[in-house]
Structure formats: C-alpha cells, structure tokens
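Peer 1: When you get a sec, could you give me coordinates for this:
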Amino acid sequence: MSETSEFLERPDGERLAWRKVDGAGPAVVWLGGFKSDMAGTKAQAIAEWAQANGRAYVRFDYFGHGESSGDFRDGTITRWREDALAVLDALTEGPVVLVGSSMGGWVACLAAMAVPERVKAMVLIAPAPDFTEKLMKPEIPPEGLADLARDGVWLRPSEYGEPYPITAALLEDGARWSILEAQEVPIEAPVRILQGGEDPDVPWSHALQLAHAIKSPDVVFTLVKDGDHRLSRAEDLTRLISALEDVIL
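Peer 2: Next up is the predicted model:
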C-alpha cells in the first residue's frame, strides 16, 4: 500500500498536512507530541507497519507544527484538540485506534472523551496529560515568569533543538483541559501505555497516574526501565508495534 499526502483545509483558512495509507480498519491515527511532527521515527515505523500489513493509517501535523500552516506560538490545547477531531471527521470512518505520543497522549484522551463511540482502543507513549499545569508550569524559573508577565511568552530551553516558545495563552488554555483533577478519566476503550523509566520530561509516576485514572478495566502499563522520553530505539519500536497489534487484531 502506498501513502498519499495532502492538506486539510480548516474553516479559518489554515491547512493541516496529512499522510494516509489506505487499508483495512480500524484506522490507526497518529497524534504527535509538543513541537513534534508526523515525520518522526515512531510515526514512520507505524507507516511502514501499515503498508506491510494492509492497515489503514493516518498521520498529520497540528496547527503550527511540521508541514501545517500557522505560527506555533498561536497554538493551544484547544486548537490542537480541534485539529485531531477534524482529522478524525474528515479522513477516517468507523472505529479508530489512537496512538498518542507525549502531548499527543493528552490530545488522544481528549479526543476519546469527545467521540467515545469512534475510539476502539488507544496506545499511548509517555503520555503527558495536563503537562502545561502539572509538568511545565512548576518548573518555570523566576526569569521565565517575568518574561511571561512582561511579554506573554517564555523561551524554554530544549534538549531537542531551538528553545520552545511557551505562551501565557497556552498555559491558561491548558488548565481548562485538565483531566487528572477528576477522580476518573471517562475512557472505556482498551489502553496500552509505554513509559520510559529514565524519561526526563514525563516522570513515570505521571503516566502511571493516568493509567490508574482511566475508567477502562483493560489498561496495561509497560515501564521500560532504561527508556527515555522518545522511546525510539529499535527495541522500543518493536514494543510499540506489539502494543498496537495487541489492541487492533
């Protein structure tokens, strides 16, 4: 199966870049991480698996990410959630399996809560629900808080390249989409979570909190003791594909 690519036009004129493999369902939908894109190692590994096995697969870039239009600084959890739901509506039919990495794990949960009848299962890699409030905000240094108060943006250093612009709007909006404050996350589909024990960005305890909160009784949490945040080594990709096959076949 070959992979096609195109843009999804949004009502506000912005364009979401996507790639799609036609095949048997349920369609697998990739939801990437914060400042990531659909060309990453894990997304590509799933594309190769889909092509080799005749499975339907969709990956895309959020507003302000990768090949999509828009300024990253203008992005919010609200906007990226809307992007995910627009892709589900326009590019898939019937049940889907959501695969979310880092922030994509949060977006996947929000999408599953919005359209539970569509979501057959989920695979989450280092899921970071509520990361703006729980993980990012507490670590902003005094000079970062001053930048946010003065300019509305803080340039957060990153191990993965250029500093990430963190806006006051992103932090304020993220707080509105918190899901871990409730006693239960109302997701009833099967969920598989892969988490690195040496993840410097998402502590394993944070991902485990999500696993405990999800309502579904069919939740499997796998701790990769020496794994980092990306979980993109060959052995990690094997685990990812195995988790995907566990819930899709």
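Peer 1: From here on, just use CA atoms for contacts and neighbour counts.
Peer 2: Fine.
Peer 1: Would you point out which residue is most central in the chain?
Peer 2: Using CA atoms, centre = their mean, the residue of the chain that lies closest to the mean C-alpha position is Gly104, 0.8 Å off.
Peer 1: got the contact list for the helix or strand that residue falls within?
Peer 2: Counting by DSSP states H and E, the element that carries Gly104 is helix 103-114. Around helix 103-114, the neighbours that count as contacts under CA atoms under 8 Å, 6 or more residues apart in numbering are 31-34, 77, 80-81, 84-85, 98-100, 118-119, 122, 124-131, 186-187.
Peer 1: Give me the buried stretch members for that helix, please.
Peer 2: For helix 103-114, a neighbour-count test (16 or more other CA atoms under 10 Å) marks 103-113 as buried.
Peer 1: ditto for stretch 26-36
Peer 2: Buried residues in stretch 26-36, counting neighbours by 16+ other CA under 10 Å, are found at 26-34, 36.
Peer 1: quick one: which of these is nearest Ala207?
Peer 2: Using CA to CA, Gly33 is the member of the buried residues of stretch 26-36 that lies nearest Ala207, at 14.6 Å.
Peer 1: and the closest one, how far is that from Arg118?
Peer 2: Gly33 sits 22 Å away from Arg118, going by CA to CA, to the nearest Å.
Peer 1: measure the residue of the chain most remote from its centre to Val202 for me?
Peer 2: Summary for the chain: using CA atoms, centre = their mean, the residue whose C-alpha lies farthest from the chain's mean C-alpha position is Arg150, with a distance of 30.3 Å. From Arg150 across to Val202, the span is 28 Å (CA to CA).
Peer 1: what does Pro190 give?
Peer 2: Taking CA to CA, one finds Pro190 at 22 Å from Val202.
Peer 1: Then Asp130?
Peer 2: With the distance defined as CA to CA, Asp130 ends up 11 Å from Val202.
Peer 1: From what I see, Trp30 and Val99 are in contact.
Peer 2: Yes. Counting by CA atoms under 8 Å, Trp30 sits close enough to Val99 to count as a contact (5.0 Å).
Peer 1: please give me the structure for this one as well, since I'd like to look at both together:
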Amino acid sequence: MLYRINFSDLKLTLEIAASMPDAADFFQGPNGRLAYRRRNGAGPGVVWLGGFRSDMLGTKAEFLDEWARENARSYLRFDYSGHGESEGLFTDGAISAWAADALSVLDELTSGPQILIGSSMGGWVTALLAKQRPERIAGIVFIAPAPDFTELLMWPAFTETQRETIMREGKLEQPSDYSDEPEIITKKLIEDGRANLVMTGDISIACPVRIIQGMKDDAVPYAHALRFAQMLQSEDIEITLTPNGDHRLSEPPDLSRLAHVLETLIEELDQSESV
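Peer 2: Below you'll find the predicted structure:
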C-alpha cells in the first residue's frame, strides 16, 4: 500500500496546532460553569483578572502565561460568567456576579498567597477580592485600574437621553472601541455598580501595590488611577506612568514593563519573607 504525505499541508497543520491555546478546564462557579487555564509552579501564584468584556486569551493574559512558563511560576486565568468560554450571557452579569466568580476561583482553584493582576474592570474586582480575602493576597498589580467606572467614568459621560434610555428600556447599545459587536450597558450594571463602590473613602488594601497606567488612556484617565492610589491604605505603593500608553497597554514595551514590575514585586516579597 502506498501512502502519500503532503508535507506542506502537514507543516501548516502543525503550525496551526502549535498556535492554538490548550483547551480550557471548567468548574461550577456561582453563576454557571467557569472556564479557566492553570499552570502549576512556584508561589506566590499569579492570578489574572481581566477587564470588561475581555477574556483570558487576550494579549496580556497570554503574555503572562508564557512568562509563567519560562519562570516556572504558578499562574491562573479565567473568564467571568458571560465572558469568553464561560457560561452565561454578558448582559445578565454585573460587578457583584463577576466579583463572586473571582472569589470562587480564588477559593477553589488556588492555595497559599497569591499576587492578583487586575486589568481595567479587573482592578475593581481585585479591590473587592482584597477586601474579602486580605490574608490570601501577597501583592497586587493594577493595570489601568477602573474601580467604580460605571459611576465615576461611564455615567457622567452619558447624555441625558442615554441615561433615560438605560433607565426606561433597561439597556443602551453603543459602538465599541474594542469590538465589532456593540457595547451593551444595562440598567442592572449601573445599579449594581452603585452597590459595590470602593472609592468612597479609605480602601483597606494594605499589601504591596503596583500600578501601571498609560497617560494617553482615553477610557480610564490617569487621574482616576492616581485618585484610587491615594485612597489605598498600603504603605508600599509604586505607580508607573507611561507617557504614550493607551488603555490596552499591550504593545511589546508595555508587556516588558509589566514583566519587570511583576518580577521586581516578587523579588521584594521573597526578601521580606526571608527577613
């Protein structure tokens, strides 16, 4: 029997397979099955908390997975309910649900001290987690943190007509800067956000905190990050402002900066443990 092998097709197949992410694992969260990917390694572990409508296959989350592989570091990333590969509808979600998802991930899928990396809305979720499980959080890296964004950034930017539409019809659809799909803002999101505000006074986060913020961020102005930093109770806060950085902070220099900030934080945590 004669077998014919097309090596060009085989090479293409192998290249495609190599570029595909490993299949997600799932566990039952408070709002349906949550998708996650976990890499075993040294502690303290690193947990990625993504932003509004983002998923765990984004540039920064994937970069951190490769960084964790190279550094033999424990790393966990997941999708909130209604995001990415997790169950649920995005429009059914709100800050309470996504924070509950994150808490279940922290409790069920990690052990020991963790470093949380909260990006944009993930910064809000991270702040809520740190208040609920302070003993589990070794340190935090905030990337363009957007705590209270529904009330302090989004609601003031709406026109009176848009606000009336949300309250009367229960939602507002508008073009998204980050997706071809329209961005849907629900009444539930706005009202639930008001029930979860953290920037109302001192914020009881005492662990080491690092903030990376672009000064050309048109979604979360850097003044918002600075105001947030001033409210934190931690006595170990470092802020890195990038003059040309946008909201994504996903360009190669941004990713290198993220790795440097994370590695330096881990070194400092290791040194404090050995004292």
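Peer 1: Fetch the TM-score of the aligned pair.
Peer 2: Scored by TM-score structural alignment, normalised by the length of structure 1, the superposition of the two chains gives a TM-score of 0.96; 246 aligned residues with a CA RMSD of 1.3 Å.
Peer 1: So which of the contacts of helix 103-114 of structure 1 belong to helices?
Peer 2: Applying DSSP state H to those, the entries found in helices are 77, 80-81, 84-85, 131.
Peer 1: out of those, who's nearest Trp177 of structure 1?
Peer 2: Ile77 (7.5 Å).
Peer 1: Just tell me what the closest one corresponds to in structure 2.
Peer 2: Pairing criterion TM-score structural alignment: the partner of Ile77 of structure 1 within structure 2 is identified as Ile95.
Peer 1: Repeat that for Asp147 of structure 1.
Peer 2: For Asp147 of structure 1, the residue aligned by TM-score structural alignment is Thr165.
Peer 1: can you pull the contacts of its match?
Peer 2: Residues touching Thr165 of structure 2, when contacts are defined by CA under 8 Å, 6+ apart, comprise 171-172.
Peer 1: just how off-centre is the one helix or strand it maps to within its chain?
Peer 2: Take DSSP H and E as the rule and Thr165 of structure 2 turns out to sit in helix 160-169. Offset of helix 160-169 of structure 2 from its chain centre (CA atoms, centre = their mean, to the nearest Å): 29 Å.
Peer 1: Please point out which parts of it sit buried.
Peer 2: Neighbour-count burial for helix 160-169 of structure 2, counted by 16+ other CA under 10 Å, picks out 162-163, 165-166.
Peer 1: What are the contacting residues of the following helix or strand past that helix?
Peer 2: Toward the C-terminus, helix 160-169 of structure 2 is succeeded by strand 171-174 as the next helix or strand (DSSP H and E). The contact list for strand 171-174 of structure 2, computed with CA under 8 Å, 6+ apart, reads 162, 165-166, 182-187.
Peer 1: quick one on the thing from earlier: after superposition, how close is the helix holding Thr165 of structure 2 to structure 1?
Peer 2: Its aligned residues in structure 1 lie a mean 2.1 Å from helix 160-169 of structure 2 after superposition (mean CA distance after the TM-score superposition for structure 1).
Peer 1: where do the strands sit along the stretch 1-150 of structure 2?
Peer 2: When secondary structure is read from DSSP state E, counting those that start in this stretch, the stretch 1-150 of structure 2 shows strands at 25-29, 32-39, 42-49, 73-78, 114-119, 137-143.
Peer 1: will you turn those into a markdown table that also has distance to Glu238 of structure 2?
Peer 2: Listed next are the strands of the stretch 1-150 of structure 2 as a markdown table, based on distance: least, CA to CA, whole Å:
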| stretch | distance to Glu238 of structure 2 |
| --- | --- |
| strand 25-29 | 34 |
| strand 32-39 | 28 |
| strand 42-49 | 18 |
| strand 73-78 | 23 |
| strand 114-119 | 14 |
| strand 137-143 | 10 |
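Peer 1: of these, which approaches Leu12 of structure 2 most closely?
Peer 2: With CA to CA as the criterion, Leu12 of structure 2 lies closest to strand 32-39 of those, at 25.6 Å.
Peer 1: Structure 2: which residue goes with the residue nearest to the centre of structure 1?
Peer 2: Using TM-score structural alignment, the equivalent of Gly104 of structure 1 in structure 2 is Gly122.
Peer 1: and the aligned partner of Ala68 of structure 2 in structure 1, how far is that from Trp30 of structure 1?
Peer 2: Under the alignment by TM-score structural alignment, Ala68 of structure 2 pairs with Ala50 in structure 1. Applying CA to CA, one obtains 12 Å for the distance of Ala50 of structure 1 from Trp30 of structure 1.
Peer 1: Mutual contacts of those two, please.
Peer 2: By CA under 8 Å, 6+ apart, the residues touching both Ala50 of structure 1 and Trp30 are Tyr57.
Peer 1: biggest helix in structure 2, by residue count?
Peer 2: Using DSSP H, we find that the single longest helix of structure 2 is helix 252-274.
Peer 1: buried set for that one?
Peer 2: For helix 252-274 of structure 2, the neighbour count (16+ other CA under 10 Å) marks 254-255, 257-259, 261-262, 265-266 as buried.
Peer 1: for the closest residue to Arg69 of structure 2 other than its chain neighbours, what are its contacts?
Peer 2: Here the nearest residue to Arg69 of structure 2 in space, its sequence neighbours aside, is Arg39; by CA to CA, 6 or more residues apart in numbering that works out to 7.5 Å. With CA under 8 Å, 6+ apart as the criterion, the residues that contact Arg39 of structure 2 are 65, 68-69, 73-76.
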